[in-house]
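1. dropping the sequence and predicted coords here.
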Amino acid sequence: MDFDIRDLLKAMLLCLLIMIGWQYLQQKTRPPAPPDQQPQGPAAPKTPTPSTAAPMVTDEPQQKEIITQPGADWQVRMVAPGEDIVLGDRNQPAGYKSQITINASMAAVERVLLSEYKYKVNDEQTGYPLLESCLDENNRPLGSFQLGRLKLKNRIEVFDLSRGCWQLTRNKQTDATGEQTVAFTAVIEDGQKQPVLQIVKTYRYGQENGGYDLDFDVHLVNMTRRFLELESLEFWGPMGLMREGPRTDRRDVVAGYQVAEGEIDIKRVNLRTLEKDPQKAPIEKPKVGAIKWFGISNKYFAAVVRPYTPNGNQMVDYISDNQVRGRALSIKPGKTGQKLRSTLTVLSRLVREDPIKPSDRAEFNFKIFLGPISTKIFRQHYAGLHYEALLAGRSCAICTFQWLTALVLKLMDGIYAGVRNYGVAIIILVLLMRLLLHPITKKSQMNMMRMQKLQPQMEELRKKYGNNKQELSKRTMELYKEQGMAGNFLLGCLPMILQLPIWVALFTAVDGNVEIRHHGLFPASWHWLTDLAAPDRLIPFSWFGVEEPIEIPLLSGFMGGIDAFNLLPILLTVAMFLQTKFTTQPQMAQANPQVAQQQKMMMYMMPAMMLIFFYAAPSGLNLYIMASTFGGLIEQKFIRKHIKAEQEKAAEVKVAATGKVSDRLGPKKKKPKPQKKFFS
């Protein structure tokens, strides 16, 4: 379960318990003395010691290996670096979903920009930086899909293919369908400068699978007249993913294992875990099943590597130990002088059981998904690959009811199709829910007003049986039964109880939904409520040079990091304060000072908790709760006014029916009786 979901559920359950306790307290004849409590706030999380990227963890014990040096028997042929190559285009009219920059020296992807998305909502040009170049522990540049150390069986050399050895052997070519291809070649040669092993890396990018796939092939060509056996080839996966959202860092290394036909078991390790405990770098693998795909993901986007065989879609066996590893890295600083930023990558080792025959080759083929985490895209282009499992852990099926989340999404999408604004769609959704819950809300208000009328009788019971709690409780229940109110003390908070699943379902529907990302109530030029999937960020702290979210001791565990002044949670808090104040029972407070003190504490504690839990929540959720709360206040006012008018009308009818007007109105007055006007 995602940490944001856990925090939200804690807030919902805590608010629910407080509301139930409050309602019970107001109905209880004599509130018990509060038990001695020793509240324990959450311990401040230990700040991990900053460190550089952790070294790669391997399963084998560390052994001293002889690294190839000039003059050794076999070595990698070094070449002069060429110019970088760009595949695709970030400009949407070109028709490509990505712009992929390949570093010629590393023959690796240096940067990927997604042409359909922006990094910030007010960016003028599209191009979301999905992947970036990183730095290793020696501050050397790294790129996505880079090859590292190659080891052959029966050879003592370890060949470094990371950089400086790649020559462009097939310049960028574009066919009639728009597919672009580029190839690089590295050569391992013997002591006589004769080629022994040729390593060919080929990138192909076009419109396959909607334009989200990058094809990547590695061929090892045996240039000798004898068999060659590959022991391992280090393969760096995608890297450089950016953080999305200040509340929690959802950057994960993910791996999907096919444990049965049509069933995927997804394993993941978070970046923070990798930074704190590098020993957890190997991704836990299930007891059965083969690896289907692996990669990295954040809140909205993913880069997923899927190994395959050209002659079919069967599972491959060239991922060593059927396992991948995560690793924390630093993103390479750009030209603007920004500081190093933490990120992650995934590594694997390629192996081959069969030897490579003379003049033959070993093939390793991959399809790499570069794009948004979108159920629509996955179902349309990747049916059967179970990429939807990337969404696992982002919702609580037990507490949110996935069908309810799907229903909320369909309602929002349906309303959005008509109004073309998700903010307006959320407000309309509030009105619909208020209409559906109106009968229950009205009954709740009627019950509350009846309880207020019972306060004089309950006060008499307190005075008479105050020293006998058991008898007092018995007499109180008898009074409730006489008035037809037995068991109704929860009715006052029933509307909120029914709203809780809607809140959590809406949170699940909005938070992490790339379809709603950068959709706001107002246009981007307004700089407020421009992204309903993120906090409203009225005043970003970046305006004052603060780039990283601020962590508040004790509170950050509930509200996450703060990177802006958010106005909407404050408005929500005001609405909750007014609702709490409006629903208190002054008669009971006047009769019992202890209840008055507890009501006063509730009036301030409940809104304060809402502010803490929802400060960094998606603005779409806060907009819904705020609009629903203010709408509830208006609704309660009209309901109470209507109930009061009906009660006055019923009293007039009762007086007229009994004919004993003098008993209720006192001595006759010269003015005509108002009851006669009622029947005239």
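-> Alright, I've got the coordinates.
2. can we go C-alpha only for contacts and neighbour counts from here?
-> Noted.
3. from residue 268, how far off is residue 628?
-> Distance of residue 628 to residue 268, computed by CA to CA, to the nearest Å: 37 Å.
4. and residue 518, by the same measure?
-> In terms of CA to CA, residue 518 sits 27 Å off from residue 268.
5. where's the residue most central in space within the chain relative to residue 340, distance?
-> Nearest residue to the geometric centre of the chain (CA atoms, centre = their mean): residue 512, 4.3 Å. Plainly put, residue 512 is 25 Å away from residue 340 if you go by CA to CA.
6. next up, a second structure to put side by side with the first:
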Amino acid sequence: MEEKKKLDITQLIGFALIGAVLVWYTMSSKDKAPAEETAKTEIVNTNNSQNATDNTIVTDSTLQAEAVKKYGNFAYAVASGTEEEGTTTLESDVLKLVIANKGGQIVEARLKEYDDYQKNPLYLIKDQNADFNIQFGTQDNKLINTKDLIFEPSTSKNGQNQVASFKLKVSNTQYLEYRYELKPNDYMIDFSVRSVGLENVINSNNQINLEWNLTAKRQEKSIKYENQMTALHYEKEDGKFDDLSVASEDEETEENVDWIGYKQHFFSTILLTNTPFEKAELKSESLVKDALVDSLVTKSFSTTAPLKLTNGALSYNMGLYIGPNIHENLASYNKGIENVMNLGWGIFGWINRNVFIPIFHFLSGLLNGFNGSYGVVIILMTLVVRLLMSPLVYKSYVSSAKMKVLKPEMDAINAKFPGKENQMKRQSEIMALQRKSGVNMMAGCIPALLQMPVFFALFRFFPSEIDLRQQPFLWADDLSSYDSVFEWSTHIPILSSFYGNHFSLFPVLASVAIFFYMRMNQGQQMSMQQPAQEGMPDMQKMMKMMMYFSPIMMLFFFNNYASGLSLYYFVSNLLTLSIMFVIKNYVIDEEKILAKIHENRKKPKKTSKFKQRLDEAMKQAQAQQEAQKKRKK
């Protein structure tokens, strides 16, 4: 029994050892199989990777050969897909720029403090609407367009300024560089173009052209009105400013150009250069053929200007302004770029720059402390202007009153010398009467003429004042655009093109006010008007026609204009009516005027040399008229 038990124990131990060996063997086989399989997979992947590398080498070699054939030395700058789409962003509190590696040019420019008419972020450059290119030839007879090639970007800091450098390389030491420097809270970007080590690459015998194109995107409520205020402006080296036509396609070739501005109503993109362009070919084309259909862009601008080499190299320090048209800001650069704002020529522009802009900004700054609206600012500005001009209104009205007092005597002269044959004698007697009475026949015209510059200056001020943009007042949602209270979609061929598809209320109020103003003013004029002379136009009929014609024209013309201007004229005419009413009823006394005239007649009169020559001329004309009568008899 003991031997049998020992045998059983020995067998059990043997079986256990055999089982352990089998388990070890089995486990060892399972671990080995996946390892071999993994090894095979890695080999396959390695082979595939090797094949891909071989294919890339072949592809790159092909591309490189094509690039060398097309671009010559600049084949170094040719890159593939993902690098072409690379961009660099420069951003300040007011401006955000996105610059593409391809072409080294700005592809997005956003004005962060402004929105477009739909309250979306305002971009002056986006969606490939701008294009900056330098075209030149190389020594190996290749034509290079920088917009087609890849620049190598790098960024740095210059104090608080952000700097982006883009290099179009021939080698690591030979390149064409665009350098952008963005300053905090400034819309002016320092921009330079220079070449390094390309003296033996660029062909100096071929013309080097800078090409700059931009299609102006719609930013405002009325595209028709915006298009009228969108234009290409430029300054020549002699300090003369000019612009291309806003109404149709226009092009000019100018010499020694200091800057070129693509103005888009309230915003501008301006290229300045410290080295004037010797010649610039400028072109502008209106893209708005029908304001009801063409609703995305206004005008296309293009500039082509040759660049010159200095000691075989390009070296241009420029500036690029991308921002709002604010007169004070533009003038602060001392480059004359404030002239992109069409404030009027001569005396009209002087009045806007030195009178209306300071008054408007003073009042707006004053009211901002009380959360005042710009509609209230316009009303206060109207009050200030009318009070300043009230002496002219007074002088004009006094002159009219004097003429009214003299009317019976002038009627007597007309009756004494009737007919066309006595015209010269009649005029001579009337002038003598006026001179003797101390009445100047031009005194009533001069105040009216002095008010005309103010009218035309305001006509330019309101469309240019960016502070009115998107500012609401009463029913108007934008004082820089029309104030529609009713709109319709039906297209009426003639009416829609001239009047528009909306009804504005402020122009109606302004037209009614100007009608009553002209009626009161012409009532005073007609009361002293002389009867129509034979062969002379009937002034009374003409004045009556103007009294009805002017408000109607204003009604139609101002329907698409800035509602701020219509508001001004409405308030201005109401104030003028009030001032005239006060002058007529409480200031002017016709009896005192008559007494003053009698006193003037008693005083000896000194005749000026001008009046003496005028009297002599009239006497000669009268003598010739008498001689003609005798010859006829």
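-> Received, thanks. On a predicted model such as this, the values are computed, not experimentally measured, just so you know.
7. can you give me the TM-score here?
-> Here the TM-score for the pair of chains, by TM-score structural alignment, normalised by the length of structure 2, is 0.64; 502 aligned residues with a CA RMSD of 4.7 Å.
8. what about the residue nearest to the centre of structure 1, distance to residue 10 of structure 1?
-> The gap separating residue 512 of structure 1 from residue 10 of structure 1 is 19 Å, by CA to CA.
9. quick one: buried residues of stretch 377-392 of structure 1?
-> Buried residues in stretch 377-392 of structure 1, counting neighbours by 16 or more other CA atoms under 10 Å, are found at 377, 378, 382, 385, 386, 387, 388, 389, 390, 391.
10. reformat the residues you listed as a markdown table; add distance to residue 132 of structure 1 and secondary structure.
-> Putting these into a markdown table (distance: CA to CA, whole Å; DSSP: H, G, I helix; E, B strand; the rest coil) gives the following:
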| residue | distance to residue 132 of structure 1 | secondary structure |
| --- | --- | --- |
| 377 | 23 | helix |
| 378 | 24 | helix |
| 382 | 25 | coil |
| 385 | 26 | coil |
| 386 | 26 | coil |
| 387 | 23 | helix |
| 388 | 24 | helix |
| 389 | 25 | helix |
| 390 | 21 | helix |
| 391 | 23 | helix |
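11. quick one: the strands in the stretch 1-150 of structure 1?
-> Using DSSP state E, counting those that start in this stretch, the strands of the stretch 1-150 of structure 1 run over residues 66-67, 75-76, 85-88, 98-103, 108-114, 128-132, 134-135, 141-142, 147-152.
12. what's the third one in contact with?
-> It refers to strand 85-88 of structure 1. Outside strand 85-88 of structure 1, the residues within contact range by CA atoms under 8 Å, 6 or more residues apart in numbering are 96-104, 172, 180, 205-206.
13. go again with 6 Å.
-> Under the criterion CA atoms under 6 Å, 6 or more residues apart in numbering, residues 96, 98, 99, 100, 101, 102 lie in contact with strand 85-88 of structure 1.
14. do the same with the second one
-> Residues from elsewhere that reach strand 75-76 of structure 1 (CA under 6 Å, 6+ apart): 68, 187, 188, 189.
15. in those, find the pair that's most separated.
-> Largest separation among those by CA to CA: 68 and 187, giving 13.7 Å.
16. please say which of the two ends up with more neighbours.
-> Per other CA atoms under 10 Å, whichever of residue 68 of structure 1 and residue 187 has more neighbours is residue 187, with 24 against 16.
17. the more buried one belongs to a strand, doesn't it?
-> Yes. Judged by DSSP: H, G, I helix; E, B strand; the rest coil, residue 187 of structure 1 forms part of a strand.
18. what's the angle between the longest helix seen in structure 2 and strand 130-137?
-> Using DSSP state H, we find that the single longest helix of structure 2 is helix 2-71. In terms of direction (axes from the mean of the first three to the mean of the last three CA atoms, to 10 degrees), helix 2-71 of structure 2 departs from strand 130-137 by 70 degrees.
19. I'd like the distance from helix 2-71 of structure 2 to the chain centre, please.
-> How far helix 2-71 of structure 2 lies from its chain's middle: 73 Å, per CA atoms, centre = their mean, to the nearest Å.
20. how close does residue 144 of structure 2 get to residue 178 of structure 2?
-> As judged by CA to CA, residue 144 of structure 2 and residue 178 of structure 2 stand 16 Å apart.
21. correction: residue 411 of structure 2
-> To residue 178 of structure 2, residue 411 of structure 2 is 80 Å away according to CA to CA.
22. who has more neighbours, those two?
-> More crowded of residue 411 of structure 2 and residue 178, by other CA under 10 Å: residue 178, with 21 against 15.
23. look at that one and give its secondary structure.
-> At residue 178 of structure 2 the chain is in strand, as set by three-state DSSP.
24. residues in contact with it?
-> Residue 178 of structure 2 neighbours (CA under 6 Å, 6+ apart): 165, 166, 192, 193.
25. the third one touches residue 315, doesn't it?
-> Same thing as residue 192 of structure 2. No. Counting by CA atoms under 6 Å, residue 192 of structure 2 does not reach residue 315; the two are 7.6 Å apart.
26. which non-adjacent residue is nearest residue 192 of structure 2?
-> residue 317 (4.5 Å; CA to CA, 6 or more residues apart in numbering).
27. looking at the buried residues of stretch 377-392 of structure 1, which is nearest residue 632 of structure 1?
-> Nearest to residue 632 of structure 1 out of the buried residues of stretch 377-392 of structure 1 is residue 391 (CA to CA; 33.6 Å).
28. what's around the closest residue to that closest one other than its chain neighbours, how many residues?
-> The shortest distance from residue 391 of structure 1 to any non-neighbouring residue, by CA to CA, 6+ apart, is to residue 373 (7.6 Å). By other CA under 10 Å, the residues close to residue 373 of structure 1 number 24.
29. go on, residue 435 of structure 1?
-> A count of neighbours around residue 435 of structure 1, defined by other CA under 10 Å, yields 12.
30. residues in contact with the aligned partner of residue 215 of structure 2 in structure 1?
-> Here residue 215 of structure 2 is matched to residue 240 in structure 1, going by TM-score structural alignment. By CA under 6 Å, 6+ apart, the contact set of residue 240 of structure 1 is 131, 132, 331, 343.
31. all set now, cheers.
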